[in-house]
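Enquirer: The following comprises the amino acid sequence and a computationally predicted model.
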Amino acid sequence: LETCSHAQQLALSEQAGFAGVTEVNGDICQWHRLIDFQPPGGPADIGLMHFETPERLLEDGLDGSYHEIWQRLPESQGRNWGIWLRAAEQPARQACLLVAGDYFLFAAERPILLPASTGYLRDQLAAVSPALRPQLLACELSFGRHRNGATPWQITHSTLPGRVGDALLSSYWNFADPTSLPTADLAALGRYPAAGGWQRVELDVPTVSQEVPA
């Protein structure tokens, strides 16, 4: 991020992605975005879900603004788990590590938290000095495959382009048992690890639901 031109930084600011909690009420799903690449404070993320087949899911925005088709990847079946993390010296900063079969995702909030806003990240980027822009872009969502531990956990896609091809974790770790992850490895996860390390925590599940139209 530090070596990107301003034009490249603006392009990166258009990315989107989040991690959090999915709340299901019948066929209505709401996604509570606890880590979000874009500034918090946007409209509620609520959709109507319908399983066309056990492997194919249709999602439509309640406001009619989008229609999405989700297809299960065969390699995502099997062991599934998630670990929620918090920065030891900055409790408001969160992260999580998720495994779905052979796939993994690591999501980490940026070191400088964004203020709530109805705008976009590009607007906040334009309002700060060049020295601060990389920190606003430093929200990491890194996706890849662990291949049963046969090779390092290789990142194939990331909001941080320089992370593609990196190993998130060493290959020796047993992906099937999240309790076996060494504390030192857990503390140092990500391109911008927490200053005092990441610590495991119980996920704070939102208790106030968004009202949706009947």
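Expert: Perfect, I can see it now.
Enquirer: from here on, contacts and neighbour counts on C-alpha atoms
Expert: OK.
Enquirer: My read is that residue 36 contacts residue 19, right?
Expert: Yes. At 6.6 Å, residue 36 counts as touching residue 19 under the criterion of Cα atoms under 8 Å.
Enquirer: Which strand or helix spans residue 105?
Expert: With the criterion set as DSSP states H and E, the secondary-structure element containing residue 105 is strand 103-108.
Enquirer: put this beside the first:
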Amino acid sequence: MITSGDIQGHWHRAWLKSPSFNDCETNVHWMQCGSLYADIRIPPNRPDVRGASALADLPDAALMALLRAEGFAGVVALRDDVCTWHREINWHGRPEAEDSGLLELNGSDQMMETGVYGDYAELWNRRADHPASAMHLMAGSAHAFIVSIGQRFVFGVGQPDAENSRNTIAALEAGQRTWALQEQLRHVFAFGRWDGACGLAELCTNPLLEGQPVLSCTGDGALIWHAVDFLGQSREVPLTQPAQVRIDAA
């Protein structure tokens, strides 16, 4: 039987297979600490954003390509060998179906996931499992999750009650840039590394932020989100009111 201890750590997906789709190129990082998790999925062949100073500078086709990314975070629940990822925040808004998978360990650092409500299989490899920490915070009215394993982290910001993005994407396909699109792209999911007190993004739903600090820790231990909106305007948002903290250290 799969236990909470079995799924802790930084997992990188090797591949996904389904009857109609095989994927070994999307860069997927899932980090788990205690019951909290964060997951980011960045597809290959992203648009060239060189020369752009803001997402608003990009053509609609480039924005459509960026919206192929995914990010979600929240808490997991285990029942026997089935894991359910409750998406407290989801970059694409409220999910249309429950996210549950049947897990099977292959040794200590490899795991197979097969869909409970979908016909798919995913192979995961564990990169590290300590030291680990996780936080659920507030970023103004939005929620933020940070899960760190070793020097790496996955960070996500979003609204728990955000509408599903299908209408936003349909509007963009019709050439309409809605306020909902700007709101979605204002929030971010990022995978990165800690460089001292600075969290540098290596992969991000906003590629203009890659190589840039998305998080920093002040001298008194407070965390700051370096937010950048659709128009390229930046501001520093304190991450406050911790709702949950899970820390495993070794």
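Expert: Yes, it's here. Bear in mind that the values here come from a model prediction, so they are computed numbers and not experimental data.
Enquirer: What would you report as the TM-score here?
Expert: A TM-score of 0.73 describes the superposed chains when it is computed by TM-score structural alignment, normalised by the length of the first structure; 186 aligned residues with a Cα RMSD of 3.1 Å.
Enquirer: for the longest strand along the second structure, which positions count as buried?
Expert: When the second structure is scanned for its longest strand (criterion: DSSP state E), the result is strand 234-248. Buried positions in strand 234-248 of the second structure, judged by neighbour count with 16 or more other Cα atoms under 10 Å: 238-240, 245.
Enquirer: can you give me the helices in the first structure?
Expert: 6-12, 121-126, 133-136, 183-187 (DSSP state H).
Enquirer: Point out the most buried one among those helices.
Expert: The densest packing among those, expressed as mean neighbour count by mean count of other Cα atoms under 10 Å, is seen in helix 133-136 with a mean of 20.
Enquirer: So what touches that helix?
Expert: 1-2, 9, 110-114, 125 (Cα atoms under 8 Å, 6 or more residues apart in numbering).
Enquirer: Surely residue 206 of the second structure and residue 185 touch.
Expert: Yes. Residue 206 of the second structure is in contact with residue 185 according to Cα under 8 Å; the separation is 7.2 Å.
Enquirer: In JSON lines: the helices of the first structure, plus distance to residue 52 of the first structure.
Expert: Compiled in JSON lines, the helices of the first structure are given as follows (distance: least, Cα to Cα, whole Å):
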{"stretch": "helix 6-12", "distance to residue 52 of the first structure": "34"}
{"stretch": "helix 121-126", "distance to residue 52 of the first structure": "35"}
{"stretch": "helix 133-136", "distance to residue 52 of the first structure": "39"}
{"stretch": "helix 183-187", "distance to residue 52 of the first structure": "38"}
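Enquirer: Alignment lookup: residue 2 of the first structure to the second structure.
Expert: Taking TM-score structural alignment as the alignment basis, one finds that residue 2 of the first structure is matched in the second structure by residue 56.
Enquirer: what's the closest non-adjacent residue to residue 203 of the first structure?
Expert: Of all residues beyond its chain neighbours, the one nearest residue 203 of the first structure is residue 84 (6.0 Å), with distances taken as Cα to Cα, 6 or more residues apart in numbering.
Enquirer: The one you found -> the second structure?
Expert: Alignment note: residue 84 of the first structure maps to residue 136 in the second structure; criterion TM-score structural alignment.
Enquirer: isn't that match right up against residue 146?
Expert: Yes. Between residue 136 of the second structure and residue 146 there is a contact at 6.8 Å, judged by Cα under 8 Å.
Enquirer: returning to what we had before: can you count the residues close to the residue nearest to residue 203 of the first structure?
Expert: Counted by other Cα atoms under 10 Å, the residues lying close to residue 84 of the first structure total 18.
Enquirer: Quick check: it touching residue 95?
Expert: Yes. Counting by Cα under 8 Å, residue 84 of the first structure does reach residue 95; the two are 6.2 Å apart.
Enquirer: one step back: okay if I get the buried residues of strand 234-248 of the second structure as CSV plus distance to residue 107 of the second structure?
Expert: Putting those into CSV (distance: Cα to Cα, whole Å) gives the following:
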residue, distance to residue 107 of the second structure
238, 41
239, 38
240, 39
245, 29
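Enquirer: Now flag whichever of these is closest to residue 119 of the second structure.
Expert: Proximity of these to residue 119 of the second structure was ranked by Cα to Cα; the top entry is residue 245 with 33.9 Å.
Enquirer: quick one: contacts for the equivalent of residue 139 of the first structure over in the second structure?
Expert: Following TM-score structural alignment, the counterpart assigned to residue 139 of the first structure within the second structure is residue 187. Under the criterion of Cα under 8 Å, 6+ apart, the neighbours of residue 187 of the second structure are 91, 156-158, 227, 229.
Enquirer: Swap in 10 Å and give it another go.
Expert: In this structure, residue 187 of the second structure makes contact with 90-91, 142-144, 156-159, 205-206, 227-230, judged by Cα atoms under 10 Å, 6 or more residues apart in numbering.
Enquirer: Buried ones among those?
Expert: Buried members of those, counted by 16+ other Cα under 10 Å: 90-91, 143-144, 156-159, 205-206, 227-230.
Enquirer: The alignment partner in the second structure of residue 94 of the first structure and residue 101 of the second structure, how far apart?
Expert: Using TM-score structural alignment to pair residues, one finds that residue 94 of the first structure aligns to residue 143 in the second structure. Relative to residue 101 of the second structure, residue 143 of the second structure is positioned 25 Å away (criterion: Cα to Cα, to the nearest Å).
Enquirer: List the contacts of residue 163 of the first structure.
Expert: For residue 163 of the first structure, the set of contacting residues under the criterion of Cα under 10 Å, 6+ apart consists of 140-143, 154-157, 190-191.
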